[in-house]
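Colleague: next comes the sequence, and after it the predicted model I'd like to discuss.
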Amino acid sequence: MQEILSPYTGKVTKLFVEAGTTVAVGEPLIEYNGNGNAAPAPTAAPAQAASPAPTTTGDVQYTKTGAMGRILAMPSVRHYARKAGIDLTQVPSTGRHGHTTLADVKAFESGAVAPVAAPTSAPVADVPKAEAPKVEKAPSVKAGAGDTREPMNPTRKVVSKVMTAQHTHIPPVTNFDQVEVSKLVEHRKTFKELAAKQDIKLTYLAYVAKALATTAHKFPDINSSVDYEKQEIVHHEHVNVGIAVNAPTGLYVPVIHEAENKSILQIAKEIAELAAATRDGSLKPAQMQGATITISNLGSARGTWFTPIINGSDVVILGLGSIVKEPIVNAEGEIVVGQNMKLSMTYDHRLIDGMLGQTSLNYLKSLLADPEFMLMEI
């Protein structure tokens, strides 16, 4: 059921459909008379005849009334914003007649546009709306004598809202594992110099991104999304790997599109270019859109296992830890020094079960354990 707020005051004189009926966009819902004023009268008044009587149709959806006035947006846009924890009153609108589009919300989410400034004029009159649930505010933090304060920048605000929404609505499971990567270390040593001659920095992250893309191509369910409004699973044609990058202003996730069709060297080059663009502020919104699976890398900071939060509409995120020299038992039963790469894979348990999560992680480990096997699987 969708609640639709009228932009005018008046009295309903006719119902075109019964309660509970599904109505196509553009079909009339009600007929009412009124004076055309946008704000409701403070007290009941005699109805004034209007010719013709206005009707409310299914093509207009009012999200809520905020300080900036009434926000126009389709239900799918409101659903996306609610899931992402985005306040639509802060999103600049570019659609016809002031509608807030999905592109507007995604641009705001990515930090490509600044929030709408608060108005200085008198607030718009109240419009009837559903009562919002009461939320207890966290107590204000008192600053000490030597404490300082700084406002959250737009990127940090977006990250805060998105991470809160993701952690609140997604039931996550994280599998912690490790893989012995001595062959991978040697492979990188062999080709690192060759890559440098092409001005490419060959990192372990490039190998992992390629291995993850190959794994997602073999296990398409981990490269899917769920449209809960339509109760449908979306199977993506390509594997678009998001790479979490830390920048001075906050966290960004640029995307390597169609990673399953790119070589390790191509991916390495693209990772370096996207990271540089992120840190110098030249990253474009289009370069942050379309991720279907994501990597969060703490290996460069000597991190090991952690619990990464799923990004956007993805159902899987891989946490990449560092490579640690540790005692292992080899194939001959001898205790030797091995090199274990730490892995943490978080998945959305609404779509991914534990067996699929671990099976796909095992396959990923087999690719990382032997790069030659990875090349055979391309």
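Modeller: Arrived safely.
Colleague: only C-alpha atoms from now on, for both contacts and neighbour counts.
Modeller: Noted.
Colleague: now the strands for the stretch 251-378 of the chain?
Modeller: 255-256, 293-297, 316-329, 335-348 (DSSP state E, counting those that start in this stretch).
Colleague: so how far is the third one from its chain's centroid?
Modeller: For strand 316-329, the separation from the chain centroid amounts to 26 Å (computed by Cα atoms, centre = their mean, to the nearest Å).
Colleague: on contacts alone, who are the packing partners of that strand?
Modeller: For strand 316-329, the packing partners by 3 or more Cα pairs under 8 Å, 6 or more residues apart in numbering; DSSP states H and E come out as strand 293-297, strand 335-348.
Colleague: now those in a markdown table, with distance to Leu88 and mean neighbour count?
Modeller: Below are the helices and strands packed on strand 316-329 laid out as a markdown table (distance: least, Cα to Cα, whole Å; neighbours: other Cα atoms under 10 Å):
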| stretch | distance to Leu88 | mean neighbour count |
| --- | --- | --- |
| strand 293-297 | 26 | 26 |
| strand 335-348 | 26 | 21 |
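Colleague: any chance of JSON lines for these, columns distance to Ala206?
Modeller: Below are the helices and strands packed on strand 316-329 laid out as JSON lines (distance: least, Cα to Cα, whole Å):
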{"stretch": "strand 293-297", "distance to Ala206": "11"}
{"stretch": "strand 335-348", "distance to Ala206": "14"}
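Colleague: take this one as well and set it beside the first:
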Amino acid sequence: MKEVLLPELAESVVEGEILKWLVQEGDTIALEQPLCEVMTDKVTVELPSPVAGVLSKRLAGEGDVVAVHAAIALIDETGGAAAAPAPAAPAAAPLSTQAQEEREQVGGSIVEAGHLQNKADDDSTSLFKAFSSDEKVQVQGLGARQPAAPAAPTQPTRADGRVLAVPAARQLARELNLDLAQVRGSGPNGRIRVSDVLAHQGINQGQAAATQTAAPAQAPAQTAQPAAAPAKAPAAGGMPVAPVQYRTPKGYEHLEDRVPLRGMRRAISNQMQASHLYTVRTLTVDEVNLSRLVEFRARVKEDAAAAGVKLSYLPFIFKAVAVALRKFPSLNTSFDEATQEIVQKRYYNIGMAVATDAGLTVPVLKDVNHKSVFDLAREVSDLAVRAQGGKLQADELAGSTFSVTNIGSIGALFSFPIINVPDAAILGIHSIQKRPIVDEYDNIVVAHMMYLSLSFDHRLVDGAEAARFCKEVIRLLENPDRLMLEAM
């Protein structure tokens, strides 16, 4: 019997969602025949069979999120009747009952405990990876499942003496003024999770006794019923303690449909929740006069067409952003929650938000500072087309240092963009509209005006620097000839 494991589909990918099985149990399959569709970081791929034989058992269902190297199916290579599958090893087992319950309760992403064993504490290099484990949504409160029988308190530590804990648990402990050494960890190798911190705080306040004694097997019935009395929030931290439960208004049950949070929508939900929890988002708004850029683009449009380039305004904006980022480097940073370090980047990869029928996705233009406007125009068109068709590769969605979202393409005046973690900022660009303005000679003239809205993480970027960054982008866009002369 051959185990089919979820492979490493891309660097830094630690899990994948089974979107759709393409074969049924008992089907005869050929070598390299697609078995299922898997989504990782908004990229959908078909997973081929590593051997020929008969699909004996599917170990993960549609909608399940499994860790890399976890078993998802068993194939009988003899081609005979499917034999009863042997119990899988812990590291390759399907999701545990408790993990399944937690996932169904909050729609979160699950990382198998076995996949994380023997790794250093807080080994994630991005905030979203650190947030992608099964504890990330437990910050919503004590209403989440707790282990039925926690092990005796232990304080497993790293080589440097720090208690093993996930970044979100450390942050919550700081907010609650809680010593992590006093908390029992239920994660792999005794790692402390957010749920452990909340449970410990609840024990101190007499709030979590009922939750701790509940058996995991009772979870479906408990989560299906409204809570009799919601638990109180911890005294410090001010965080909600129970997932929000929607109740259908009486008499409207037949007018509602329920759709599982899956695929692209779940990936977007996870990313947005990470942005909300792991950034201190602030907004600055300005406007730019694009009249000279409109004229400049009109002059070079024929040259672009002769070179096979569809020239929009986006390549100019990306180039201006890259120049401004070099002058204001705090906007080209990330914050490593695990090590409490600011990551300063000397490369300029700009994410481009693209609205597709499946949902929002953010392909990344790499090394923008080394590319001409025509090069950027070709890449913008290529990424946009392939994003619409769902043809992007995983590495084309990773590695951004800053993001741009073109809200104006659908007519918005201005907006408050959500930061694409782990980036420090995102620039919203909007509709170009003809408006009367007063020029430097006090004449009222018609100009092509556009609003810019910059969302930034105030932990990493001061308001003054954010405003100066916007002014630099404006200076470059209002003087396109000078933009073309800027050294990168």
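Modeller: Perfect, I can see it now. Just so it is clear, the model here is predicted, and its values are computed rather than measured.
Colleague: can you redo the strands of the stretch 251-378 of structure 1 as CSV with distance to Glu31 of structure 1?
Modeller: Output for those, formatted as CSV (distance: least, Cα to Cα, whole Å):
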stretch, distance to Glu31 of structure 1
strand 255-256, 49
strand 293-297, 48
strand 316-329, 48
strand 335-348, 45
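Colleague: aligned partner of Val241 of structure 1 in structure 2?
Modeller: Alignment note: Val241 of structure 1 maps to Ile350 in structure 2; criterion TM-score structural alignment.
Colleague: test my guess that that match contacts Lys366.
Modeller: Yes: taking contacts as Cα atoms under 8 Å, Ile350 of structure 2 lies within contact range of Lys366: 6.7 Å.
Colleague: so for these two, which residue has more residues nearby?
Modeller: Remark: of Ile350 of structure 2 and Lys366, Ile350 carries more neighbours, 27 against 20, as counted by other Cα atoms under 10 Å.
Colleague: the more buried one and Ile72 of structure 2: what is the separation?
Modeller: Using Cα to Cα, to the nearest Å, one obtains 35 Å as the distance from Ile350 of structure 2 to Ile72 of structure 2.
Colleague: which neighbours do Ile350 and Lys366 of structure 2 share?
Modeller: By Cα atoms under 8 Å, 6 or more residues apart in numbering, Ile350 of structure 2 and Lys366 have these common neighbours: Ser400.
Colleague: excluding covalently adjacent residues, which one is nearest to the counterpart of Ala267 of structure 2 in structure 1?
Modeller: Aligned counterpart of Ala267 of structure 2 in structure 1: Val158 (TM-score structural alignment). Once flanking residues are discounted, Val158 of structure 1 sits nearest to Glu109: 5.8 Å by Cα to Cα, 6 or more residues apart in numbering.
Colleague: just give me the neighbour total for that neighbour.
Modeller: Neighbours of Glu109 of structure 1 under the rule other Cα under 10 Å: 26.
Colleague: map it onto structure 2.
Modeller: Mapped onto structure 2 by TM-score structural alignment, Glu109 of structure 1 lines up with nothing.
Colleague: hmm, Glu109 of structure 1 is touching Lys157, no?
Modeller: No: in this structure Glu109 of structure 1 lies outside contact range of Lys157 using Cα under 8 Å: 9.4 Å.
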